[in-house]
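**Student:** Pasting a predicted model and its sequence here:
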Amino acid sequence: MTLLHLVSQQTMQNLLPLLAMRPSLVIQVRSSDERFRQAAEDLKAAVIAMRKQPGFHDLNPEFRDWDIGEATPGVDSSRRAVGEALAPWPQAVVNLTGGTKPMAIGAFLAAQSEGRPVLYCDTHQRRFTSMNDRQPLPSLPAFDDVATTLNVETVMAAHGIPISHWKFQTASAALTEFGRIAFELHIHHRSAFRDKLPASGKTYGESLRAHFRSENGSVPSKRSALQSLLESPLPTPPSEPVLAFLKAAESAGLLQRNHQGEFLPGCQPTRGDVQRVANLLGGSWLELYTLDLLQRAHPRFLDPHWSVEPSGSAEASFGETDLVCVDTAHAALRIISCKTSPKQALEHLTALSQRRRDLGGSHAKATLAVLEAGNNQPEQFEKWGRLLNVEVLVGTEIARRLSQP
């Protein structure tokens, strides 16, 4: 089978029909704009990534690029180019979803003239639609059956970010369980974590932060200082909810106890290990809670990755992102940032909106998950989110929204 499609920077509308049809030949018709030469290469990289997936090991189509010869092709030049590209392949299917409107119209007219089936990949309605009543499409699997085969590596490769350019952390079941317990404790016993303690004038969270970090917010770098920190007990838990929080962290391997029953950091005296424990106790547990929700929501959300960031050798234009997964309802990447109480919220939302485009193109989705927004702030967050195309979830809304089919 042969598939002809129009190249654009939004590659999912071309990748999904390719995965559905599994053609032996793919003809990529594009303008002479260099951006689309790269987009055509990105699609090839996505196919290579997809080949690692069970059931796709034999996905190995031949690709042929067809340059229309114009930076902004019109209807006539597009029709002519598509007609020429189709001529040797009487069984070809034309996917006109990509490209510009003039390119799509030209491709449609050429396909009609040549008597070829025409496909439209509707990612909003989640279906493959035939656009030529006289030439039906070959039998194809359902859109959702194809969308649920995607993984993060493939979708990011389709948008120009190969696996060699990023890395992520893994979370054990014990860690995600710690995240779940921490969330429940903070939701149901908020005052135990928010109220200032008479003895110190700080909240328990502020006391924890002071245990690990200097006034400028940094963890010690010298090994002797790190060793001393690991031998110093954490502040005594002032209440049962805080004690339960520390016990959950102990069960996850983040803390340990000495002979007196006091809690100590349970890690090696390296800056990275200490910083990891400090971050997870200080609020990154919300990422683990959200990761657990995503894992339980399979196949609504697929292949969730935690703490995605550029690899050391990559010249990448994206920063660290708490969670990245495939949102099968939109056949797109979903970027999720988690904050217990975000400061500079507008700046954070703006950066998150840009990061979703950097990682997954303009069709990617973004979510800001917030433990609490403060008085009168949820409405403001949601207003900013709508303007920036970022979904904002606060408190128990996180589970309600991410658990929906």
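**Tutor:** Right, received. Where do you want to start? Residues are numbered from 1 along each chain as shown.
**Student:** drop to CA atoms for contacts and neighbour counts, all remaining ones
**Tutor:** Will do.
**Student:** Quick one: neighbours of T321, just the number.
**Tutor:** Taking other Cα atoms under 10 Å as the criterion, the count of residues near T321 is 21.
**Student:** Identify the residues contacting it.
**Tutor:** Neighbour list for T321: 306-309, 335-337 [criterion: Cα atoms under 8 Å, 6 or more residues apart in numbering].
**Student:** where does the spatially most central residue of the chain land in three-state SS?
**Tutor:** Among the residues of the chain, V324 comes closest to the average C-alpha position under Cα atoms, centre = their mean, at 2.4 Å. In three-state terms, and counting by DSSP: H, G, I helix; E, B strand; the rest coil, V324 is strand.
**Student:** surely it meets V308?
**Tutor:** Yes: between V324 and V308 there is a contact under Cα atoms under 8 Å: 7.0 Å.
**Student:** For T396, see how far away I187 is.
**Tutor:** Distance, I187 to T396, by Cα to Cα, to the nearest Å: 8 Å.
**Student:** Ok, S341 next?
**Tutor:** Separation of S341 from T396 (Cα to Cα): 14 Å.
**Student:** just P304 next, same as before
**Tutor:** The gap separating P304 from T396 is 20 Å, by Cα to Cα.
**Student:** With L96 instead?
**Tutor:** For L96, the distance to T396 - Cα to Cα - is 42 Å.
**Student:** Compare these two (neighbour count), which wins?
**Tutor:** When L96 and T396 are compared on other Cα under 10 Å, the one with more neighbours turns out to be L96, at 26 against 15.
**Student:** and that one, how far is that from D145?
**Tutor:** From L96 across to D145, the span is 21 Å (Cα to Cα).
**Student:** hmm, who's touching the biggest strand by length in the chain?
**Tutor:** In the chain, taking DSSP state E as the definition, the longest strand is strand 301-310. Strand 301-310 is contacted from outside by 148, 150-152, 165-171, 287, 291, 294-295, 316, 318-328, using Cα under 8 Å, 6+ apart.
**Student:** Take this one as well and set it beside the first:
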Amino acid sequence: MKAMLCLISEQHVPNLLGVHELEPDILVLLETEGMRKKDAANNFLKALAIGGRDYFTRHEIVPLKDGDSIEETEKALEGVYRKYRDAEWVVNITGGTKPMSIGAYEFFRHKENSRIIYISASDQSKAIDFSLGADIPLRHRTTVAEFLAGYGFDVLKYEKMKENEMRSERWLGLAAEIAARSQNGAVLGFLANLSRISNDRKGRDRGLEISEADGLFLSDDHLREMIASSFALACDGERFTGALDKYAVRFLTGGWLEVFTWGLLKGLDRAWDVHLGLQIERKNEMLQNDLDVAFMTDQSLRIVECKTGGQEHDREGSDTLYKIEAIRRQLGALRVQSYLVTTSENVIDSGTGKVKEHLENRSRLYGCTIIDPRRVAELARMYLAGDAQLNAKVAQVFLGG
């Protein structure tokens, strides 16, 4: 039998990676009172179950009174070790407090049936084996749902999200066409008019019936034909008529930027589990959030907020950054980075043509990358041209290279 010791902390990914790679028969979870109150061990078990490793009936929790005591740590381990003395032990000293790690190391380092491993925060592709000296490759790719579960969050309406992604796949080309023209005055006017009509009639909830009296026109022939074809609208000259369901309305009133961003990120080898319109909830705090786009890279979560239109309510662009940072903080995780993808000129300094200095400074403080309107249009043009360098450019913009 193989037993694996995990030192429980809020950062659960190193433990999760070790379990997936080494597949123990039983987990021994060393947990302080502070972590018990945060339900950290249960969150860890839930994250494992989501990834296909169910240890709810194959674990033992060992309570630790003082996580800052090496002696208390060794004392807590003595009893459980005697219980599984004949097991092959794997001891992951990555989590917990430093005294817990030292205590676990000291307790097991002279035991012939133990293997002590450590996973560096800077490189989670391998585990350092202090017993045998050879690195252990960690091949599991943590999903968004596994990552969030470790912090007490559930992903809501997963099947509806997948339906939305399948629907959006059909509209990806149209999303790129709109993104490429997102600084064009005629296109901006069309989108603004449609948003106004939608707001007046609650189109994002009910759908819209467009008549000639609405005067919804678009002079761009190619884009007009694509929109009409995609949503079975009629065109009398340059005017649209016909019915749009709520999903089409949501797409045309801003969702196209989310779809385009999602489509770009799906093409990256270094990004995985890319999702569109993710709804998450932490039940015990009645805390809910909607993430426009979310994905994983380097075993870390990335969240993307997309903004279109004039954003008249946020002329300086600061409110959106505050919102993104608030969401990131609510997740309670260290390895989370964020992005603001925007086609709004409110982030641009009219004098320099670059992102406003105060927004650039604040975004660096928050660990948030701003992807401005010109960069959005550039990526869209590369996408439409089938540019072979597109993925490399997307990786540079979103992943730093």
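**Tutor:** Yep, that arrived. The model shown is predicted, which means the values in this text are computed figures rather than measured ones.
**Student:** now, which of the contacts of strand 301-310 of structure 1 lie within helices?
**Tutor:** 152, 287, 291, 294-295 (DSSP state H).
**Student:** Which of these are buried? Put it as a ChimeraX command.
**Tutor:** To isolate the buried members of these in ChimeraX, using 16 or more other Cα atoms under 10 Å:
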select :152,287,291,294,295
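**Student:** Endpoints of stretch 266-273 of structure 2, how far apart?
**Tutor:** One end of stretch 266-273 of structure 2 to the other measures 8 Å (Cα to Cα).
**Student:** Would you mark the buried spots in that stretch?
**Tutor:** Of the residues in stretch 266-273 of structure 2, 266-268, 271-273 count as buried by neighbour count, 16+ other Cα under 10 Å.
**Student:** Could you save those as CSV and add columns showing distance to Y151 of structure 2?
**Tutor:** Below are these laid out as CSV (distance: Cα to Cα, whole Å):
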residue, distance to Y151 of structure 2
K266, 25
G267, 28
L268, 26
A271, 21
W272, 20
D273, 18
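**Student:** Break down the stretch 251-400 of structure 1 into its strands, ranges please.
**Tutor:** With DSSP state E, counting those that start in this stretch as the criterion, the stretch 251-400 of structure 1 has strands at 255-257, 263-265, 301-310, 321-327, 332-339, 365-370, 391-394.
**Student:** again, but for the stretch 51-200 of structure 1
**Tutor:** Under the criterion DSSP E, counting those that start in this stretch, the stretch 51-200 of structure 1 contains strands at 62-67, 93-95, 118-122, 127-130, 166-169.
**Student:** could those be laid out in TSV, adding mean neighbour count and distance to L371 of structure 1?
**Tutor:** Formatted as TSV, those follow (neighbours: other Cα atoms under 10 Å; distance: least, Cα to Cα, whole Å):
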stretch	mean neighbour count	distance to L371 of structure 1
strand 62-67	16	48
strand 93-95	27	44
strand 118-122	20	35
strand 127-130	18	36
strand 166-169	16	22
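**Student:** For D42 of structure 1, which of those is the nearest?
**Tutor:** Nearest to D42 of structure 1, of all those, is strand 62-67, at 12.1 Å by Cα to Cα.
**Student:** how much does that closest one stray from structure 2?
**Tutor:** Compared with structure 2 after fitting, strand 62-67 of structure 1 has a mean deviation of 0.9 Å; criterion: mean Cα distance after the TM-score superposition for structure 1.
**Student:** on contacts alone, who are the packing partners of that strand?
**Tutor:** With contacts taken as 3 or more Cα pairs under 8 Å, 6 or more residues apart in numbering; DSSP states H and E, strand 62-67 of structure 1 sits against strand 25-30.
**Student:** now the strand it packs on against strand 62-67, angle please.
**Tutor:** Angle of strand 25-30 of structure 1 versus strand 62-67, following axes from the mean of the first three to the mean of the last three Cα atoms, to 10 degrees, is 20 degrees.
**Student:** just how off-centre is strand 25-30 of structure 1 within its chain?
**Tutor:** Centroid separation between strand 25-30 of structure 1 and its chain, computed with Cα atoms, centre = their mean, to the nearest Å, is 28 Å.
**Student:** That one vs structure 2, average distance?
**Tutor:** Superposing on structure 2 and averaging over aligned pairs (mean Cα distance after the TM-score superposition for structure 1), strand 25-30 of structure 1 comes out at 0.8 Å.
**Student:** Can you tell me what D303 of structure 1 aligns to in structure 2?
**Tutor:** Residue pairing (TM-score structural alignment): D303 of structure 1 is matched to D273 of structure 2.
**Student:** Wait, E177 of structure 2 touches E378, no?
**Tutor:** No: between E177 of structure 2 and E378 there is no contact under Cα under 8 Å: 11.4 Å.
**Student:** So which of these two has more stuff around it?
**Tutor:** More neighbours surround E177 than the other of E177 of structure 2 and E378, with 21 against 14 (other Cα under 10 Å).
**Student:** can you tell me how far that one sits from V187 of structure 2?
**Tutor:** Using Cα to Cα, we find E177 of structure 2 at a distance of 11 Å from V187 of structure 2.
**Student:** Tell me which two of the ones in helices among the contacts of strand 301-310 of structure 1 sit farthest apart.
**Tutor:** Comparing the members of these, the greatest separation, given Cα to Cα, is between V152 and E287, at 17.6 Å.
**Student:** picking that back up, just give me the closest of the contacts of T321 of structure 1 to M21 of structure 1.
**Tutor:** Lowest distance from M21 of structure 1 to the contacts of T321 of structure 1 (Cα to Cα) belongs to I335, with 28.5 Å.
**Student:** how about the closest one, what's its partner in structure 2?
**Tutor:** Match for I335 of structure 1 (TM-score structural alignment): I303.
**Student:** And for its match, the neighbour number?
**Tutor:** I303 of structure 2: 22 neighbours (other Cα under 10 Å).
**Student:** list the contacts for L293 of structure 1?
**Tutor:** Contact partners of L293 of structure 1, counting by Cα under 8 Å, 6+ apart, are 399, 402-403.
**Student:** In structure 2, what residue corresponds to it?
**Tutor:** Matched across to structure 2, L293 of structure 1 falls on L264, judged by TM-score structural alignment.
**Student:** Next one: its match from K38 of structure 2, what distance?
**Tutor:** 37 Å.
**Student:** Which among the strands of the stretch 251-400 of structure 1 is found nearest to A104 of structure 1?
**Tutor:** strand 332-339 (22.0 Å).
**Student:** The closest one vs structure 2, average offset?
**Tutor:** Looks like 1.2 Å for strand 332-339 of structure 1 (mean Cα distance after the TM-score superposition for structure 1).
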